[in-house]
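Asks: turn this into a structure:
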Amino acid sequence: MASATRSLPILSLQAAEAAASASQQKAKELGIDVNIAIVDSTLHLLHFTRMPTAKLTSISIAINKAFTAAGHRLPTSHYNSPTFFPGGVGWGIQYSNGGRFCTLTGGVPILVEGEVVGAIGVSSGSAGEDVQVAEAGMRAVEGMVGRARGAKL
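Replies: From the prediction side, this is the model:
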């Protein structure tokens, strides 16, 4: 018989804080200030950091990048293809979800044991910088999982 419920793995606050810290460190290495948003697998904001000179208009963009990456379980860079440009079959997706769907690069899902547990969205740098900063946060969570596995052995 099929189950009527499902357990959903959710990113912890501790992991979100580790991701934010690693992302801030990467941003400092790159010499930029960014907005860093981390959502859990329910798409709700879990942690937010605005570095001192990060663009104020990028706050909602960072949050929406994280929302999109977690909700679709794909990096937002996936939407930087002709399919999603004017005339493409995916054009208009950016207007979905109350305008929260973000096609800008810089949103990265966070996976634990193959399941999306949340996502990180970064905005205020260039597209490449945003990705580098987001991936640093993602790797910090992966590192926590690896250390936890090692401790269990």
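Asks: only C-alpha atoms from now on, for both contacts and neighbour counts.
Replies: OK.
Asks: what's residue 101 in contact with, if anything?
Replies: Taking Cα atoms under 8 Å, 6 or more residues apart in numbering, we find residue 101 in contact with 64, 65, 67, 68, 93, 94, 95.
Asks: got a markdown table for those residues, with distance to residue 103, secondary structure and neighbour count too?
Replies: Formatted as a markdown table, those follow (distance: Cα to Cα, whole Å; DSSP: H, G, I helix; E, B strand; the rest coil; neighbours: other Cα atoms under 10 Å):
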| residue | distance to residue 103 | secondary structure | neighbour count |
| --- | --- | --- | --- |
| 64 | 9 | helix | 29 |
| 65 | 8 | helix | 33 |
| 67 | 11 | helix | 33 |
| 68 | 8 | helix | 28 |
| 93 | 8 | helix | 16 |
| 94 | 6 | helix | 17 |
| 95 | 10 | helix | 11 |
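Asks: next, format those residues as TSV and append distance to residue 17.
Replies: Conversion of those to TSV gives the following (distance: Cα to Cα, whole Å):
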residue	distance to residue 17
64	19
65	18
67	17
68	20
93	31
94	29
95	30
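Asks: now show me the structure for the sequence below, then we'll compare the two:
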Amino acid sequence: MQMKPVLGIAEATRILDAARDEAQRNGWAVAIAVVDDGGHPLALARLDGTAPVSSYISQEKARTAALGRRESKAYEDMINGGRTAFLSAPLVATLEGGVPVIVDGQVVGAVGVSGVKSDQDAQVAKAGANSIAA
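Replies: Okay, the predicted model is just below:
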């Protein structure tokens, strides 16, 4: 039987707090979602002033990163590079801003962020993911 680490509420909260700190340090109004390795929601925060749709998009970016086991930007790059077949993949948010959380070489979840420019979303998501990644 294989064993791997699993995100609990303590880790999800630490990820959310680190991402929120990064967003607030930069004055960015974003939504931040943390999901488990199956893309199921563990935590969500929509900072003051963030558009409601960002909550949905952040969850889908996180789900994409968790299920795909890679940053959501990889899918955006593939599609922009001409691999339009990925448009039919069962992933809703193939945009930059979803980052997997990796512990001991295993994807244990992901962080998705939406609300500012895509590279800024990714910066916030990486701050969250790096708060527990090993």
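Asks: that older thread, quick one: which of the contacts of residue 101 of the first structure is nearest residue 43 of the first structure?
Replies: residue 67 (5.4 Å; Cα to Cα).
Asks: quick one: residue 34 of the first structure and residue 122 touch, right?
Replies: Yes: using Cα atoms under 8 Å, residue 34 of the first structure and residue 122 qualify as a contacting pair, with a distance of 6.6 Å.
Asks: mind listing what's buried in the longest helix along the second structure?
Replies: Using DSSP state H to assign secondary structure, the helix with the most residues in the second structure is helix 9-26. Using 16 or more other Cα atoms under 10 Å as the test for burial, helix 9-26 of the second structure gives 11, 12, 13, 15, 16, 17, 18, 19, 20, 22, 23.
Asks: farthest pair within those?
Replies: 11 and 23 (18.4 Å).
Asks: can you pull out the strands in the first structure?
Replies: 35-40, 45-50, 107-112, 115-123 (DSSP state E).
Asks: out of those, which is closest to residue 59 of the first structure?
Replies: strand 35-40 (5.9 Å).
Asks: just the angle for the closest one relative to strand 115-123, thanks.
Replies: Using axes from the mean of the first three to the mean of the last three Cα atoms, to 10 degrees, one finds that strand 35-40 of the first structure and strand 115-123 are set 160 degrees apart in direction.
Asks: give me the distance from stretch 23-36 of the second structure to the chain's centre.
Replies: 10 Å (Cα atoms, centre = their mean, to the nearest Å).
Asks: biggest helix in the first structure by residues?
Replies: helix 127-152.
Asks: got the buried residues for that helix?
Replies: Going by 16+ other Cα under 10 Å, helix 127-152 of the first structure has these buried residues: 129-142, 144-145.
Asks: who does that helix touch, helix- and strand-wise?
Replies: helix 13-30, strand 107-112, strand 115-123 (3 or more Cα pairs under 8 Å, 6 or more residues apart in numbering; DSSP states H and E).
Asks: pick the one among the buried residues of helix 9-26 of the second structure closest to residue 37 of the second structure.
Replies: Looking across the buried residues of helix 9-26 of the second structure and measuring by Cα to Cα, the closest to residue 37 of the second structure is residue 12, at 12.0 Å.
Asks: ok, now which ones touch the alignment partner in the first structure of that closest one?
Replies: Aligning on TM-score structural alignment places residue 12 of the second structure opposite residue 16 in the first structure. By Cα under 8 Å, 6+ apart, the contact list for residue 16 of the first structure reads 38, 46, 47, 141.
Asks: and what of residue 145 of the first structure?
Replies: residue 112.
Asks: quick check: the most centrally placed residue in the first structure vs residue 13 of the first structure, distance?
Replies: Central residue of the first structure (Cα atoms, centre = their mean): residue 120, 2.1 Å from the mean position. If you measure residue 120 of the first structure against residue 13 of the first structure using Cα to Cα, to the nearest Å, the figure is 13 Å.
Asks: next: residue 133 of the first structure.
Replies: 19 Å.
Asks: okay then, goodbye and thanks.
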